[in-house]
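Trainee: Need the 3D shape of this:
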Amino acid sequence: MLTGLSIRDVVLIEALDLDFAPGLGVLTGETGAGKSILLDALGLALGGRGETALVRSGAGQAVVTASFVTPADGSPIALLLDENGIAREPGEPLMIRRLVKADGGSRAFVNDQPASAGLLRDLAQHLVEIHGQHDDRGLLNARGHRRLLDAYGRLDVASVAAAHRRWRAAEAELAEMRESHDAAMRDREWLEHAVGELTAVAPEPGEEEQLAERRAAMQRGEKIATELQGIADLLDGSEGGLARLRQAARILERVADDHEALGEALAAIDRAIIEGAAAQEKVDEAAEALAFDPAQLEADEARLFELRGLARKHRVQPDDLSALAGDLAARLARIESGGEALERLEKSVAAAQAEYRKAADSLHKARVEAAARLDRSVANELKPLKLDAARFRTMVEPLAEAQWSATGSDRVEFEIATNPGTPFGPLAKIASGGELSRFILALKVALAEEGGARTLIFDEIDRGVGGAVASAIGERLSRLAASAQVLVVTHSPQVAARGNRHMLIAKSSDGIVTRTGVTPLDTDERREEIARMLSGAEITDEARAQAQRLLEPA
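Mentor: Below is the predicted model:
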């Protein structure tokens, strides 16, 4: 709901601060007083074009600030603010400010944070509906008719949306599977060859490292085989060192008791024999480990080259060949079973589509029934508004399957025929200015609380009518104001008398500068203004009496 409007230096308005409240507010004034300036200023705050012509002559910039009630958490307005990074303070009103410079350019702020004019327009869709003779938004926008009908009938669109998501998700999964299967089929011959080749080789993790180490060991053994044999001969040959030490030990054993030093010499030789034997054992162990087998070396090298060649071919490490073999075999297996998987997914898509179709058909029937109720409700409002020759209908037509969406399978549009025998057509193209405004009012009354924005502005909806029709317009605006804030710019005293608050728009001049101002009227001032509207320039007592009767509760 709009709670305040502050205007600075807009056309003829130098400075103006207005407060608004729930219910029906009326704005009156003589022709040319500047009522359109007020709406232009509000339109600027709601994302309208920031034209330099709006800046008051002699001023550097024009500024308009509109305040609205605090948006509820989870509301479309709150979600828009959150999505655009606009901070919200609990309990604080929503503040929208627009600035237009005289030399060109404009800036916008939401809650004192920079914002785009596009965000202002998005917010405006949920804040204010302005209906006039040249309005091209709100009820005239056929794209919103389906939502309005669903809200009016309180229809279950959520289940259709859920069914649509499941259907599209199943289709996406099927498309992905088909793409994967088609790609796999193109690679089938290569996969069969690769799996056969890898299976024949049967690589094992870590095998390449083991083969490389064993080959290196045999190559080292080949190089030092002669040296090892020479060491063995020197240690344990018939003329080797150990044989000579043992001979010396046997001789010393016979004479060791003859002198202490001989015994010590025998002990030293015994130790030398033990160490020499240990050395011989280690040399033999090394010789065995480094034993060179030409056949084994050739086999290891062939296996090593085969593994490394496969690794280069498939662009993996040799240790990854075993895992690759498993992956390729799995892909090949999926090809074999892919036909069955595709068939299962196709059945899932068909089932999901059938579920969506069932939900959409049910919604379609509910829409047709709601449309009939809405048509009857609007028809009841047309005659009192002097539109008794006109006809209204809500078209609910099935869409082509390619156009089915989360909102169902229908196209919904409000249509009218203004005269008997004339074809139905869109609201904006068929109705004249005055008729269009009254059609919008009839629709708004019929839709009651389902119109969306909580502030409705009607600009001269009563132009060209008077008497009973004007009274009917005023009565319906009053009914509409019971569930929404309604502001109406009017020339009709019957409409003005229905308001909960009355503001007078007037132009003044000091001979040099002309200004537009807005004054809230008290009860006596209001009676006087309505009397002026009834009688013209000269207010008569009869006009005052008639104004009093209009102001009296029905």
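
Trainee: alpha carbons only for contacts and neighbour counts from here, please
Mentor: Noted.

Trainee: which residue ranges form the helices in the stretch 401-550 of the chain?
Mentor: 427-430, 433-447, 467-480, 493-496, 523-535, 541-551 (DSSP state H, counting those that start in this stretch).

Trainee: for the stretch 201-350 of the chain, same thing?
Mentor: 207-236, 241-255, 260-289, 294-314, 321-382.

Trainee: Can you tell me which of these is most buried?
Mentor: helix 321-382 (a mean of 18; mean count of other CA atoms under 10 Å).

Trainee: if we can go back for a sec, can the helices of the stretch 201-350 of the chain go into CSV with extra columns for distance to residue 484?
Mentor: Formatted as CSV, those follow (distance: least, CA to CA, whole Å):
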stretch, distance to residue 484
helix 207-236, 81
helix 241-255, 118
helix 260-289, 98
helix 294-314, 72
helix 321-382, 18
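
Trainee: Now render the helices of the stretch 401-550 of the chain as CSV, adding mean neighbour count and distance to residue 182.
Mentor: Shown next, in CSV, are the helices of the stretch 401-550 of the chain (neighbours: other CA atoms under 10 Å; distance: least, CA to CA, whole Å):
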stretch, mean neighbour count, distance to residue 182
helix 427-430, 18, 51
helix 433-447, 22, 53
helix 467-480, 21, 61
helix 493-496, 27, 71
helix 523-535, 19, 79
helix 541-551, 17, 79
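
Trainee: Another sequence for comparison is provided below:
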Amino acid sequence: MLTSLYVRQFAVVEEAEIAFGPGLTVVSGETGAGKSLLVDALMLLAGARADSGMVRSGSDRAELAAEFDLTGLPLAADWLRQEELDDGETCQLRRVIRAEGSSRGWINGRPASLAQMSALASLILEIHGQHEHQALLSRQHQMALLDAYAENEERVARVRDTARAWRDVGARIRTLSGGDDRERQIELLAHELEELDRWALAPAALDDLEAQHRRLANAGRLAEGANGVVELLDGESEFAIGRALLRAHAELSRLAELDATLAPILELLDSAQIQVGEAVDGLGRYAQDVELDPERLAEVDIHLTHLHDLSRRYRLPIRELTTKADEVRERLTELEGAGDALDRLGRERDKLLSDYAAAAGELSTSRLDAATRLGTAVAGLMGELGMTGGRLVVHLEAVEGDDPDPQGRERCELLVSANPGQPPRPLRKVASGGELARISLAIEVATLGNDQIGCMIFDEVDTGIGGAVAEVVGQKLRALGESVQVLCVTHLPQVAAQGHAHLLVSKQSDGDSTHTQIEVLNAGGRRDELSRMLGGVEITRETRAHAKKMLDSAQG
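Mentor: Predicted coordinates:
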């Protein structure tokens, strides 16, 4: 439900904030006062295209914001959660339009695209009387409306779930059978697995292979380097570390005889001589053990080359090739032992097809029955709304193909004939905005808001009618307002009198600028406004009495 609307620097409105309640709220005012600005603002918040002409002259931007209560609107709440835009049980739409023509939108304070705003608005708001932003013009929405009217929720769910299960089983069958060439798939997977099992290595074994390759590829350099270090440590040169340590030890021994405190340092030199000797022995043995092994180096090179080739082929790091081997082995096992599974899945698919036929047949029967009843109900209401002889045909078109369809075996199209003798045409092609609004009203009243929309807006629904028909339109709007929030822009007192609340839009000018004011009328204000709508310029006592009687009768 729409709870509030805020507009600032929008067209001729300087600033206004309006609170809305449940039921029917009517909006009236002089011609040209800007009654439809409220509708325009909501259309922009619903993602309509904006232009700079919507910004009040002299301002740099227009600001629009609307807040909705999501109680009873689970689809909208679920959509917000999926888009990670939810914020409790309320929702705020906000949009800023700049004077140069650009605009930005927000949902619950978070930046949102116009497509997101439009998707959300379609779940909480319907605007009738204009061709844009009407969910009722969507064939998908028309089908949902018919199913809601027929109370087909469980039937639709059973058809949808059965069709999806049938498709899932079919996908598993195709996966297990390997498509049209199962034997070729098995042969290819076996070849891949043989290669992976032969060359792929676990991380520890791969580390060892790479270490071997480095050692074998650099064997000559390693032996030469080890011998060179031995020469530095214990060579014939007077600068060899071993000889230097020996000289240092001899000199420090003599000094220690003079000062016993040098004894610990002398022990350190002893340890250093021992460690250098061990290092010399170790390097000597290493240099003897390092050998050139061209054959082993070639083997390691070949192994690493195959690993890199497999890595490029599968677009995986070398360390993940063993995981790939496990995946190929599992897939090969599935294909080689798929016979029993395929038989079982085939039987399951046949049963699902039979279940779908039964569920879809039951749904089709219910839809056909509801289509007849809905067409009759709407045709009767169209006559009451001044469209005598008009009729609605709920056309159900069969879906081609034998595969189960999640939406059922038919598609829905609402066809309308507004006048006797005219062939029914798709609702989305009805040209007259007034006719379209009244037809929409008839459909909504007949279905009693079963499409789970929180707020319905009828813009100039009473265009081209008057008298008793206008009173009936008002009564139907009020009846609709008992089950869903309704906002109606009207110029007829018979409609305005039926409102649970009444907004007056007036235009004022000081000679330099023009302002539009929006106010909520109390009982006295409503009587005065109805008098104006009845009597025009001159309002007499009789006019006021007529207005009071009309208001009392409608509210009573």
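
Trainee: Overlay them and tell me the TM-score.
Mentor: Once superposed, the chains reach a TM-score of 0.71 (TM-score structural alignment, normalised by the length of the first structure), with 437 aligned residues with a CA RMSD of 3.5 Å.

Trainee: So for residue 456 of the first structure, which of the helices of the stretch 201-350 of the first structure sits nearest?
Mentor: Closest approach to residue 456 of the first structure among the helices of the stretch 201-350 of the first structure is made by helix 321-382 (18.3 Å; CA to CA).

Trainee: Now do the next helix or strand after that closest one: everything it contacts.
Mentor: Following helix 321-382 of the first structure in sequence order, the next helix or strand is strand 391-398 (DSSP states H and E). The contact list for strand 391-398 of the first structure, computed with CA atoms under 8 Å, 6 or more residues apart in numbering, reads 364, 367-368, 371-372, 374-375, 378-379, 409-419.

Trainee: go on, stretch 409-424 of the second structure?
Mentor: Against stretch 409-424 of the second structure from outside (CA under 8 Å, 6+ apart): 139-140, 142-143, 360, 364, 387-399, 425-427, 430, 435.

Trainee: hmm, back to that, who wins for proximity to residue 116 of the first structure among the helices of the stretch 401-550 of the first structure?
Mentor: helix 427-430 (29.1 Å).

Trainee: Could you name the helices and strands sitting against the closest one?
Mentor: On a contact count with 3 or more CA pairs under 8 Å, 6 or more residues apart in numbering; DSSP states H and E, helix 427-430 of the first structure meets strand 410-417.

Trainee: Comparing the strand it packs on with the second structure, how large is the average distance?
Mentor: By mean CA distance after the TM-score superposition for the first structure, the fitted strand 410-417 of the first structure averages 1.3 Å away from its aligned residues in the second structure.

Trainee: what's the spacing between that strand and its chain's center?
Mentor: A distance of 29 Å separates the C-alpha centroid of strand 410-417 of the first structure from that of its chain, computed with CA atoms, centre = their mean, to the nearest Å.

Trainee: In the second structure, point out the residues matching it.
Mentor: Aligning strand 410-417 of the first structure against the second structure (TM-score structural alignment) gives residues 410-417.

Trainee: List the buried residues in the matching stretch.
Mentor: 410, 412-417 (16 or more other CA atoms under 10 Å).

Trainee: Equivalent analysis for stretch 33-51 of the second structure, please.
Mentor: Those would be 33-48, 50, for stretch 33-51 of the second structure by 16+ other CA under 10 Å.

Trainee: What's the ChimeraX line that selects buried ones from the contacts of stretch 409-424 of the second structure?
Mentor: To isolate the buried members of those in ChimeraX, using 16+ other CA under 10 Å:
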select :139,142,143,360,364,387,390,391,392,393,394,395,396,425,426,427,430,435
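
Trainee: which ones are touching residue 145 of the second structure?
Mentor: 447, 450-451.

Trainee: The same query, at a cut-off of 6 Å, please.
Mentor: Residues counted as contacts of residue 145 of the second structure (CA atoms under 6 Å, 6 or more residues apart in numbering) are residue 451.

Trainee: now swap in residue 530 of the first structure and tell me
Mentor: By CA under 6 Å, 6+ apart, residue 530 of the first structure lies in contact with 493, 547.

Trainee: Which residue in the second structure aligns with it?
Mentor: Checking TM-score structural alignment: residue 530 of the first structure goes with residue 530.

Trainee: roughly how far apart are that match and residue 246 of the second structure?
Mentor: 122 Å (CA to CA, to the nearest Å).

Trainee: One more: residue 6 of the second structure?
Mentor: Here the criterion is CA to CA. By it, residue 6 of the second structure lies 96 Å from residue 246 of the second structure.

Trainee: one step back: with distance to residue 339 of the second structure added, can I get the buried residues of stretch 410-417 of the second structure in a markdown table?
Mentor: Formatted as a markdown table, these follow (distance: CA to CA, whole Å):
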| residue | distance to residue 339 of the second structure |
| --- | --- |
| 410 | 36 |
| 412 | 42 |
| 413 | 45 |
| 414 | 49 |
| 415 | 51 |
| 416 | 55 |
| 417 | 58 |
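
Trainee: any idea which of the residues you listed is the one closest to residue 485 of the second structure?
Mentor: Distances from residue 485 of the second structure to those, taken by CA to CA, are shortest for residue 414, at 23.9 Å.

Trainee: Three-state assignment for residue 74 of the first structure, please.
Mentor: Assigned with DSSP: H, G, I helix; E, B strand; the rest coil, residue 74 of the first structure falls in the coil class.
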